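Novice: No letters, just coordinates:
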């Protein structure tokens, strides 16, 4: 177990360094000029040169990448003299648009994105897995067809369309819920949940539909396995066969899918946060794209990659718990 975990951690570090190299190349080496974006439209040649020196863009490419990479682990100092800026650990860059370190911007907005992702994940797992497992156990019945037709219909609805319909139906017409305004969980848990219910539903409808279809096919395949027939032949109760043996083995593909989806959402749901006005990482990312704030775009990209890679590592470790057939060597 320790050897397996060590190998996986080394692999995770290698993947993150490779992602950092690729994203750094895209944002800093290709034709786009971060200094020009930070300086603005009415920028003199002298001012542009000063900003390039402050950002270290006058250094060789390898030196720029090394400064960026080492800054993630140790922090870095940018500029000199009265214009010196210290970017503390972990330094993902400095946003000149917001006059703040990128890491600070991300951490200020992470609770919003984490609240959105976690609440939506609970809903889509609850509804998606319930529908998928029920359809698998009632294969080729009317209930199976109704559930799968509903899942296909829900999966075909874009998030922005679902969000607008929820806002119009539940807020403007019915007046059942307030328009979402983020409230910290520690401040008021009830208002935290009520204000995030609509964004949760908007995300959960799409993901629940995909999880229902995936869990149905996975359960149908698992319930036809020889070990399931053996469990039935031993006279085990149907509930034990389905829950303890069938669902444990059939949920392995769902774990893989869940790790990637949750990791990606933790780094921000751009459309959902923008439509509902939630000050999360996704909305920050959209604003950075609009203004050309490349350090923020790079920081969000690296944060999303980190979440996805770490989530996949956690999923790999959970395989042995969920499915007894999996052994870590």
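Specialist: Alright, I've got the coordinates. Only a predicted model underlies this, so the values are computations on that prediction, with no experimental measurement involved.
Novice: alpha carbons only for contacts and neighbour counts from here, please
Specialist: OK.
Novice: how about the strands in the stretch 51-200 of the chain?
Specialist: 76-78, 85-87, 94-95, 100-101 (DSSP state E, counting those that start in this stretch).
Novice: okay, now the one to match up with it:
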């Protein structure tokens, strides 16, 4: 197990290094002028040259990249062009919002999607299964922003007109300030992510379970007289969760880099909203920082997925 995890961690470090090279080349070596962007269009050549010297852009490319790596190793992502704040501080301030949104939504869509998938697999071609198919098609067809706007209209706006303020329309309250208000402000964003994502997980769970139900060991367990509930949850579900875990790692890793649509619909000050603002203002260091943080989360999520593979299927540990 330890050797398996060490190999995965080393491979993840290699991937992060390659991403750092790609990001550096894309933003600092590709044909554009960061110094001109900082100094402004009306700046003189002397001002642009001074900015280039302060940023180290007048040094050889390999020297620039080495300094870039050294700063990354110390957690230094530079300073924002827009407000001169450290990029690390901006990201750290926004990260709890994105973490809260992603983890809460993931728990909700797992409970909903896996639960529906199990029920559909246990009763194939039944009314329940066909109803789940309608749910899946609806979830896959509805874009995230539309689901969010519909929830805002029915559960916030319409209820607010009736004097019911159970669901806030936006904003964020830190967990340390008030856990109850924290959860209340995130209910609608969580529902938005869950309704869109649960459809995929229900289909994955149903298809994988139906395939596992045809395996010899499941038929043997049933022949021994083991209860159906134990066959499903003790024997079949563990093997059937492999594609679900794969999809979960992809989704969570991507969302931790910024749930752009959901955060903007509900006005959540997370990494996604920061990314949009940085692109609009052409704040290059912040964009670079968010890209690197998103890449780290994706790689970390895939390492966790590999670990869960080893837990679910001992054969994976021998690879």
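Specialist: Looks like it came in fine. Predicted model, so just to flag it, every value in this text is computed and none were measured.
Novice: Please state their TM-score.
Specialist: Counting by TM-score structural alignment, normalised by the length of structure 2, the TM-score of this superposition works out to 0.95. Behind it: 314 aligned residues with a CA RMSD of 1.3 Å.
Novice: before we move on, back to that, quick one: closest of the strands of the stretch 51-200 of structure 1 to residue 7 of structure 1.
Specialist: Closest to residue 7 of structure 1 of those is strand 76-78 (CA to CA; 29.4 Å).
Novice: Tabulate the strands of the stretch 51-200 of structure 1 (a markdown table), appending mean neighbour count.
Specialist: Formatted as a markdown table, the entries for those read as follows, by neighbours: other CA atoms under 10 Å:
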| stretch | mean neighbour count |
| --- | --- |
| strand 76-78 | 18 |
| strand 85-87 | 18 |
| strand 94-95 | 22 |
| strand 100-101 | 18 |
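Novice: Can you add distance to residue 164 of structure 1 and give these back as CSV?
Specialist: Compiled in CSV, these are given as follows (distance: least, CA to CA, whole Å):
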stretch, distance to residue 164 of structure 1
strand 76-78, 44
strand 85-87, 40
strand 94-95, 32
strand 100-101, 33
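Novice: Skipping its backbone neighbours, what lies nearest residue 88 of structure 2 in space?
Specialist: In space, residue 88 of structure 2 comes closest to residue 77 once its chain neighbours are excluded; the distance is 6.0 Å by CA to CA, 6 or more residues apart in numbering.
Novice: ah, wrong one, I meant residue 86 of structure 2
Specialist: The spatial neighbour of residue 86 of structure 2 that comes closest, neighbours along the chain excluded (CA to CA, 6+ apart), is residue 79 at 4.3 Å.
Novice: Also residue 128 of structure 2?
Specialist: Spatial nearest neighbour of residue 128 of structure 2, excluding adjacent residues (CA to CA, 6+ apart): residue 120 at 6.4 Å.
Novice: separation between the residue nearest to residue 86 of structure 2 and residue 27 of structure 2?
Specialist: Separation of residue 79 of structure 2 from residue 27 of structure 2 (CA to CA, to the nearest Å) stands at 15 Å.
Novice: Residue 302 of structure 2 too?
Specialist: Distance, residue 302 of structure 2 to residue 27 of structure 2, by CA to CA: 26 Å.
Novice: Between the two, point out the one with more neighbours.
Specialist: Looking at residue 302 of structure 2 and residue 27 with other CA atoms under 10 Å, you find the greater number of neighbours at residue 302, namely 23 against 16.
Novice: which residue in structure 1 lines up with residue 109 of structure 2?
Specialist: With TM-score structural alignment defining the correspondence, residue 109 of structure 2 maps onto residue 124 in structure 1.
Novice: thinking that match is in contact with residue 207, fair?
Specialist: Yes: the pair formed by residue 124 of structure 1 and residue 207 meets the contact definition of CA atoms under 8 Å, at 5.8 Å.
Novice: and stretch 178-185 of structure 1, which stretch of structure 2?
Specialist: Going by TM-score structural alignment, stretch 178-185 of structure 1 lines up with residues 168-175 of structure 2.
Novice: end-to-end on the matching stretch?
Specialist: Counting by CA to CA, you get 16 Å between the two ends of stretch 168-175 of structure 2.
Novice: So which bits of that stretch are buried?
Specialist: For stretch 168-175 of structure 2, burial by neighbour count (16 or more other CA atoms under 10 Å) applies to 168, 169, 170, 172, 173.
Novice: if I pick the residue nearest to residue 88 of structure 2, what's in contact with it?
Specialist: Taking CA atoms under 8 Å, 6 or more residues apart in numbering as the criterion, residue 77 of structure 2 is in contact with 71, 86, 87, 88, 285, 286, 288, 289.
Novice: at 10 Å instead, please
Specialist: Contact criterion CA atoms under 10 Å, 6 or more residues apart in numbering gives 68-69, 71, 86-89, 91, 285-286, 288-290, 292 as the residues in contact with residue 77 of structure 2.
Novice: hmm, which of the residues you listed are the buried ones?
Specialist: Neighbour counting with 16+ other CA under 10 Å marks 68, 69, 86, 87, 88, 91, 285, 286, 288, 289, 290, 292 as buried within the contacts of residue 77 of structure 2.
Novice: Where do the helices of the stretch 101-250 of structure 1 begin and end?
Specialist: 102-137, 142-155, 159-166, 189-223, 226-233, 238-240, 248-250 (DSSP state H, counting those that start in this stretch).
Novice: Many thanks, we can stop here.
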